[in-house]
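[1] no sequence on this one, just coordinates:
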C-alpha cells in the first residue's frame, strides 16, 4: 500500500490511491478524488481518474435512476383518506421566528 504525501498551506495530507482515502476526509466522504488526490494524479501522470470515482457518479447510475416505472397517482377526488387523518388538526408553531 503506497501512501503519497501532499503539502498544502503548511499542512501534510496523506493520500492512498489504492484504498481511495485521504486524511482530509473528502475522498472517503464524497467518493470522488479530493484536491490532494488530484495533485498525486498530476505528479504520477494519471489521466484516467474514473477508477477512483464511485460508481454512483457514472452515467450508468444516472440511467438506472430512471429505469424504474413511476406509477401516477389518481385524481384527488378518488383518494380515500382515513377518518382519523381528516379529524387531525395541525396548528402553526407556537413561536415566532426572529428577523434576520
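    It's in. Computed from a predicted model, the values in this text were never measured in an experiment.
[2] Only C-alpha atoms from now on, for both contacts and neighbour counts.
    Fine.
[3] by contact count, what packs against the helix or strand hosting residue 7?
    Assessed by DSSP states H and E, residue 7 sits inside strand 4-8. With contacts taken as 3 or more C-alpha pairs under 8 Å, 6 or more residues apart in numbering; DSSP states H and E, strand 4-8 sits against strand 11-16, helix 35-43.
[4] Put this next to the previous one:
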C-alpha cells in the first residue's frame, strides 16, 4: 500500500468517526433540550411562547454544531490541506 493510499484511508476513517461523533452528541443535546422544554411547558403552560422561542433558538445553535462538523469532514475528504505535504 502506497503512502497516498494509506493517507486516504486514514483520512476517510477519521472523517467517518468525526461525523459520527459530530452528529451523535448534538442529537443527544437536542433530545435533552426538547425533553426539558416539554417539562417546562407541563409546569407552566402560560409561558409557551417564551419557552418555544428559546427552544427553537437553542435547537438552531445545536444544529449549527453538526453542520460545522459536516463542513470540516467534507474539507478533510475532498480538499485535504495535509495532502500537499505528502505529495512534495
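    It's in. Everything numeric in this text was worked out from a predicted model, so none of it was measured.
[5] Got a TM-score for the two of them?
    Once superposed, the chains reach a TM-score of 0.29 (TM-score structural alignment, normalised by the length of structure 2), with 43 aligned residues with a C-alpha RMSD of 3.6 Å.
[6] circling back to that earlier point, can you tell me which of the helices and strands packed on strand 4-8 of structure 1 is nearest to residue 61 of structure 1?
    Residue 61 of structure 1 sits nearest to helix 35-43 of all these, at 23.3 Å, using C-alpha to C-alpha.
[7] now the helices and strands packed on strand 4-8 of structure 1 in CSV, with mean neighbour count?
    Shown next, in CSV, are the helices and strands packed on strand 4-8 of structure 1 (neighbours: other C-alpha atoms under 10 Å):
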stretch, mean neighbour count
strand 11-16, 16
helix 35-43, 17
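[8] what helix or strand is the most centrally placed residue in structure 2 on?
    Most central in structure 2 under C-alpha atoms, centre = their mean is residue 66, positioned 2.0 Å from the mean C-alpha point. Assigned by DSSP H and E, residue 66 of structure 2 belongs to helix 48-78.
[9] So for the next helix or strand along the chain from that helix, what gets flagged as buried?
    For helix 48-78 of structure 2, the following helix or strand on the C-terminal side (DSSP H and E) is helix 83-87. Counting neighbours by 16 or more other C-alpha atoms under 10 Å, one finds that helix 83-87 of structure 2 has no buried residues.
[10] elements contacting helix 83-87 of structure 2?
    If you count contacts as 3+ C-alpha pairs under 8 Å, 6+ apart, helix 83-87 of structure 2 packs onto no helix or strand.
[11] From the chain's centroid, how far away is that helix?
    Chain-centre distance of helix 83-87 of structure 2: 27 Å, with C-alpha atoms, centre = their mean, to the nearest Å.
[12] now what about it, what contacts it?
    The contact list for helix 83-87 of structure 2 (C-alpha atoms under 8 Å, 6 or more residues apart in numbering) reads 3, 4.
[13] Was I right to think residue 12 of structure 2 contacts residue 74?
    No. Using C-alpha atoms under 8 Å, residue 12 of structure 2 makes no contact with residue 74, being 10.1 Å away.
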